[in-house]
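Colleague: Sequence and predicted structure below; questions after.
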Amino acid sequence: MNRIYGYVITHDTGFAPNPFGEFLTLATCMPVIRRNAKAGSWLVGTGSAVHGLRGKLIYAAKIDEVVSLEDYGRDSRFLPKQPSRNGDDANRQGDNIYFKDEEGDWFQRESDNHDCSHMDHDLSGKNVLVAKKFWYFGSQACDLPEDLQQIVQKGRGYRCTDSPEVIDRLEKWLSTYRPGIGAETLVSGSGSCGPC
């Protein structure tokens, strides 16, 4: 069953989710969502009230694939998602930080975002959610329309809906924006965001 998983992004750094490269990925944080979400469902990250962004869309992504953390760590498609201290934000914010050695023990690649104290929490999510089509507004977060405010989570945790009507409204509203990083309005007057 397709669902919308709405949650608050308290720190939007490009790490979780990671919108860089060919895919948007959620490989850390939000372990319950990563354990349970299926392909075809939606991720909706909204801003924090602390930062004055409550009810504003940071990103939305339709999940194409659910990959185990172990497979994500070794799949060649996701090598560009490994963090590197050299290069631009895309390199530094890489979320492909966990891998198993030949004995089956988990290790963590060096990351500016998570250290080993996050490992148990992250690994409990078991999966990485992968989206080919996504809308990432980041610091230019857009107000969600009033009829979509019901998917906005307040505080910790997440809000979930499987209402076909709400999913349809989300998809129609998002279709007025160009997908990708810095999504732009395609239809004049369709939302509160201009070019990001």
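Modeller: Yep, that arrived.
Colleague: can we go C-alpha only for contacts and neighbour counts from here?
Modeller: Fine.
Colleague: Now for this structure: which helix has the highest residue count?
Modeller: Among the segments of the chain that qualify as a helix by DSSP state H, the longest is helix 164-174.
Colleague: Might you report the residue contacts of residue 26?
Modeller: Taking Cα atoms under 8 Å, 6 or more residues apart in numbering as the contact definition, residue 26 lies against 16-18, 34, 95, 128-130.
Colleague: Let's see that with 6 Å instead.
Modeller: Residue 26 sits next to 16-17, 128-129 when contact means Cα atoms under 6 Å, 6 or more residues apart in numbering.
Colleague: for residue 159, same thing?
Modeller: For residue 159, the contacting residues are 5-6, 153, by Cα under 6 Å, 6+ apart.
Colleague: now these as TSV including neighbour count and secondary structure?
Modeller: Supplementary listing: these in TSV, determined by neighbours: other Cα atoms under 10 Å; DSSP: H, G, I helix; E, B strand; the rest coil:
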residue	neighbour count	secondary structure
5	21	strand
6	24	strand
153	23	coil
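Colleague: Can you lay out those as CSV showing distance to residue 87?
Modeller: Formatted as CSV, the entries for the contacts of residue 159 read as follows, by distance: Cα to Cα, whole Å:
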residue, distance to residue 87
5, 32
6, 32
153, 35
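Colleague: Got another one to weigh against that:
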Amino acid sequence: MTSVYLYAVSYDLGFAPNPFGGICSLACCKPAIRAGAKDGDWIVGLTGTKLRPALRCVFAMQVTRSITFDEYWADAEFETRKSRRNGSAKKQVGDNIYHRDQPAAPWVQEDSVHSLEDGSQCPLNTAHDTRVNRVLLSERFIYFGAAAPAVPADILANLNYARNPRDMRKYALAEAESLIDWLKPQVDAHDNIPLDDPINFDSSSKRFSATRQRMV
């Protein structure tokens, strides 16, 4: 049965999710969603308390496949998604950052949004991200970014989300049908190309501090 995952996006850098190159990936953060979402499920990110005004739709992706971190790192298809902190804004927010020398070896975290301020590995972010060894990929998505539209109030009311926004909610497709019906024509009208830059794209050179719980 198809499910719909709805969550509040804290920072929209183009890192989680990463909507560039015709694919939308969720490789870091949101381990509960990465653990549970199946092919065909929808993931929808809305602005929340950290991105005002709230309850705008940042992106929606339908999961079309999933792979492990090591597969993500080794596959030439995803080479351009590797983080390059001395590169363009898109390169700086690359989410293909975890790999191992062998299956039982410790995780290596490349210099990235989730590294420490000096570029070294952040144990807290590494543990949080890799506790679910799964990258979600979508070739059917819409990414609004800074052009994020407000979700109609009646749809939020049907979801009981307007008055009770949470970090993540999971719905059966029938429960969230009005939201998906609103999104589908917009998804189908665009060819997996971001409609605007990420809301926080000017912060692409910053890093997320797991101890401070903010960008630094």
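Modeller: Arrived safely, thanks for sending. Predicted, not measured: the structure shown is a model, and the values here were computed from it.
Colleague: tm score of chain vs chain?
Modeller: Overlay of the two chains. TM-score (TM-score structural alignment, normalised by the length of structure 1): 0.84; 181 aligned residues with a Cα RMSD of 2.0 Å.
Colleague: ok so, going back, C-terminal to the longest helix of structure 1, what's the next element?
Modeller: Reading on from helix 164-174 of structure 1 to the C-terminus, the next helix or strand found by DSSP states H and E is strand 180-181.
Colleague: Against which helices or strands is that following strand packed?
Modeller: Counting contacts by 3 or more Cα pairs under 6 Å, 6 or more residues apart in numbering; DSSP states H and E, strand 180-181 of structure 1 packs against strand 134-136.
Colleague: so who does the aligned residue in structure 2 for residue 84 of structure 1 touch?
Modeller: Residue correspondence, TM-score structural alignment: residue 84 of structure 1 in this structure matches residue 84 in structure 2. When contacts are counted by Cα under 6 Å, 6+ apart, residue 84 of structure 2 is found next to 91-92.
Colleague: So residue 84 of structure 2: helix, strand or coil?
Modeller: For residue 84 of structure 2, the secondary structure call by DSSP: H, G, I helix; E, B strand; the rest coil comes out as coil.
Colleague: And the helices in structure 1?
Modeller: Listed in chain order, the helices found in structure 1 under DSSP H are 31-36, 69-74, 89-92, 119-123, 164-174.
Colleague: how about the shortest one: buried residues?
Modeller: What that stands for is helix 89-92 of structure 1. Neighbour counts over helix 89-92 of structure 1 (16 or more other Cα atoms under 10 Å) mark 90-92 as buried.
Colleague: And the second one, by the same measure?
Modeller: By neighbour count, with 16+ other Cα under 10 Å as the criterion, the buried positions of helix 69-74 of structure 1 are 69-70, 72-73.
Colleague: Please apply the same query to the fourth one.
Modeller: The neighbour-count check on helix 119-123 of structure 1 (16+ other Cα under 10 Å) flags 119, 122-123 as buried.
Colleague: so what does that helix touch, helix or strand wise?
Modeller: Judged by 3+ Cα pairs under 6 Å, 6+ apart, helix 119-123 of structure 1 is in contact with no other helix or strand.
Colleague: still on that earlier bit, format the buried residues of helix 89-92 of structure 1 as JSON lines; extra columns: distance to residue 104 of structure 1.
Modeller: JSON lines is the format used below for the buried residues of helix 89-92 of structure 1 (distance: Cα to Cα, whole Å):
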{"residue": "90", "distance to residue 104 of structure 1": "28"}
{"residue": "91", "distance to residue 104 of structure 1": "26"}
{"residue": "92", "distance to residue 104 of structure 1": "26"}
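Colleague: Considering these, which is situated nearest to residue 42 of structure 1?
Modeller: Within the set of the buried residues of helix 89-92 of structure 1, residue 90 lies nearest residue 42 of structure 1; the separation is 23.0 Å, counting by Cα to Cα.
Colleague: Return the distance of the aligned residue in structure 2 for residue 163 of structure 1 relative to residue 3 of structure 2.
Modeller: In structure 2, the residue equivalent to residue 163 of structure 1 is residue 173, according to TM-score structural alignment. Here the criterion is Cα to Cα, to the nearest Å. By it, residue 173 of structure 2 lies 5 Å from residue 3 of structure 2.
Colleague: ok so, going back, want to throw the helices of structure 1 into JSON lines with distance to residue 47 of structure 1?
Modeller: Rendered in JSON lines, the data for those read as follows (distance: least, Cα to Cα, whole Å):
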{"stretch": "helix 31-36", "distance to residue 47 of structure 1": "18"}
{"stretch": "helix 69-74", "distance to residue 47 of structure 1": "26"}
{"stretch": "helix 89-92", "distance to residue 47 of structure 1": "20"}
{"stretch": "helix 119-123", "distance to residue 47 of structure 1": "21"}
{"stretch": "helix 164-174", "distance to residue 47 of structure 1": "17"}
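Colleague: What count of nearby residues applies to the closest residue to residue 70 of structure 2 other than its chain neighbours?
Modeller: If the residues on either side of it in the chain are set aside, residue 70 of structure 2 comes closest to residue 99, at 5.1 Å by Cα to Cα, 6 or more residues apart in numbering. Other residues within reach of residue 99 of structure 2 by the criterion other Cα atoms under 10 Å amount to 21.
Colleague: Contacts only, for residue 99 of structure 2.
Modeller: Residue 99 of structure 2 neighbours (Cα under 6 Å, 6+ apart): 70, 107-108.
Colleague: Just name the closest of the residues you listed to residue 193 of structure 2, please.
Modeller: Compare each of the contacts of residue 99 of structure 2 with residue 193 of structure 2 using Cα to Cα and the shortest gap goes to residue 70, at 26.1 Å.
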